[in-house]
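Asks: give me a model of this one.
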Amino acid sequence: MLVVPADRCSRLLADNGSSGRASQERIVAPHERGRFCALAATSREGILELCTPLETADRKIEAVYFLESGLASVVAKTSGKEEAEVVIIGFEGMNGSALIMGYDQANFDCYIQSTSEASRIATGPFLAALEDSHTLRPFLLRYVQYFHVQTSYTAAINARQSLEVRLARTALSATGLL
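Replies: The predicted structure is shown next:
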């Protein structure tokens, strides 16, 4: 079950520097913090088990998940039941990039690859926050650009490199070193 802790907003805005991740204090502009806290209040935290679907191709995206640990895979179906992983989402990422760009359906399947902690925000409140905030969409579009670059390099390496190189890259990606 997903629950909202009482200190959700203050914890997200805290700058303790202990996680090694970019601080929300620097990400969220001071005049946007109220909107950010309102959005955070709509989120639900929880544990996502192996193979939990986050998105299904050609269906509306129901929620955005911000991973706090674990991994998710975005996979393209090549034919029938064959799948090819096109990108890994880790603690730095989220699903739902189509929503940021104004499209409400998933192009690919996305599911959990290892037990993960995540914050879930339903599509409605997420889209409202994108419309209400002057800084949220531009910030998240930078993530979409990163996501696009990561996907492009994955495709290039999968097409041109040996199995050993591909496995090494996947291992590094999974540990957050790449």
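Asks: from here on, just use CA atoms for contacts and neighbour counts.
Replies: OK.
Asks: which residue sits closest to the residue nearest in space to the middle of the chain, ignoring its sequence neighbours?
Replies: Central residue of the chain (CA atoms, centre = their mean): M94, 0.8 Å from the mean position. Spatially, and ignoring its direct neighbours in sequence, M94 is nearest to F66 (4.5 Å; CA to CA, 6 or more residues apart in numbering).
Asks: surely that neighbour touches A118?
Replies: Yes - with contact defined as CA atoms under 8 Å, F66 counts as touching A118 (5.4 Å).
Asks: from the chain's centroid, how far away is stretch 56-71?
Replies: Stretch 56-71 sits 7 Å away from the centroid of its parent chain (CA atoms, centre = their mean, to the nearest Å).
Asks: now show me the structure for the sequence below, then we'll compare the two:
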Amino acid sequence: MNINFNNLSDNFLLSLLSSDEQATISSAVKLVPVNIGDIICESEAKLEYVYFPISGMFLLLYILENGGSAEISDIGKEGFVGVPILLGGETMPHQVIIQGSGEAFRMPVYHLTKLFTQSISFRNILLHYMQALMTQISQTAVCNSHQKLIKDFADGFSFH
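Replies: Just a heads-up that it's a prediction; the model follows:
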């Protein structure tokens, strides 16, 4: 499938690139459907592709030893899935599952790392996104902790 610039602009990060960079990226991505419940990557599995969603929702889950899970973050058309690759990792520390059906641009990891090293603007865009994602994850952790404190406090007033 030929990817045109209009399609690439459906992902916020890719929309920030120049037309020359979008032309380079368009040959490295494939538009793929994603469906609710699809597991894109298991925890600790080697990542072969990264994803730039244009619709739908990707969910990062931390899998607990007891088999439970905790939501780390959700990623939509404002971001991409595959941050650990840019931090020197080869595996995804979380399970990635589709929470809302849609489409995404799938890019092989080797293309991402090549473009990340060759394009200063692409690198800067992704670094800013990673900073925003880390802030979002931190805020989620604080909110979850705060909610547990409120629940524990409320449980102390329960009459059994």
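Asks: and T91 of the second structure, what pairs with it in the first structure?
Replies: If you follow T91 of the second structure across to the first structure using TM-score structural alignment, you land on Q105.
Asks: in contact with the closest residue to that match other than its chain neighbours, which residues?
Replies: Spatial nearest neighbour of Q105 of the first structure, chain neighbours left out: K60 (4.1 Å); criterion: CA to CA, 6+ apart. By CA atoms under 8 Å, 6 or more residues apart in numbering, the contact set of K60 of the first structure is 104-106.
Asks: ok, and those residues in the second structure?
Replies: Contacts from the contacts of K60 of the first structure that recur in the second structure, judged by both residues aligned by TM-score structural alignment, their matches' CA atoms under 8 Å, are 104-106.
Asks: which one of these is nearest S43 of the first structure?
Replies: D104 (18.9 Å; CA to CA).
Asks: how far away is that closest one from V64 of the first structure?
Replies: 11 Å (CA to CA, to the nearest Å).
Asks: for the two, indicate the residue with more neighbours.
Replies: V64 (21 against 18; other CA atoms under 10 Å).
Asks: helix, strand, or coil at R169 of the first structure?
Replies: Using DSSP: H, G, I helix; E, B strand; the rest coil, the secondary structure recorded for R169 of the first structure is helix.
Asks: burial count for it?
Replies: Neighbour number of R169 of the first structure under other CA under 10 Å is 17.
Asks: tell me the counterpart of it in the second structure.
Replies: Using TM-score structural alignment, R169 of the first structure pairs with nothing in the second structure.
Asks: then F139 of the first structure?
Replies: Aligned partner of F139 of the first structure by TM-score structural alignment: I125.
Asks: how about its match, what does it touch?
Replies: Contacts of I125 of the second structure (CA under 8 Å, 6+ apart): 13, 16.
Asks: check which helix or strand it maps to.
Replies: Assessed by DSSP states H and E, I125 of the second structure sits inside helix 120-156.
Asks: measure A171 of the first structure to Y103 of the first structure for me?
Replies: With CA to CA as the criterion, A171 of the first structure and Y103 of the first structure are 32 Å apart.
Asks: and for Y146 of the first structure?
Replies: Distance from Y146 of the first structure to Y103 of the first structure, by CA to CA: 18 Å.
Asks: next one: S79 of the first structure
Replies: 24 Å.
Asks: which residue of those two possesses the greater neighbour count?
Replies: Taking other CA under 10 Å, S79 of the first structure and Y103 do not tie; Y103 has more neighbours (13 against 8).
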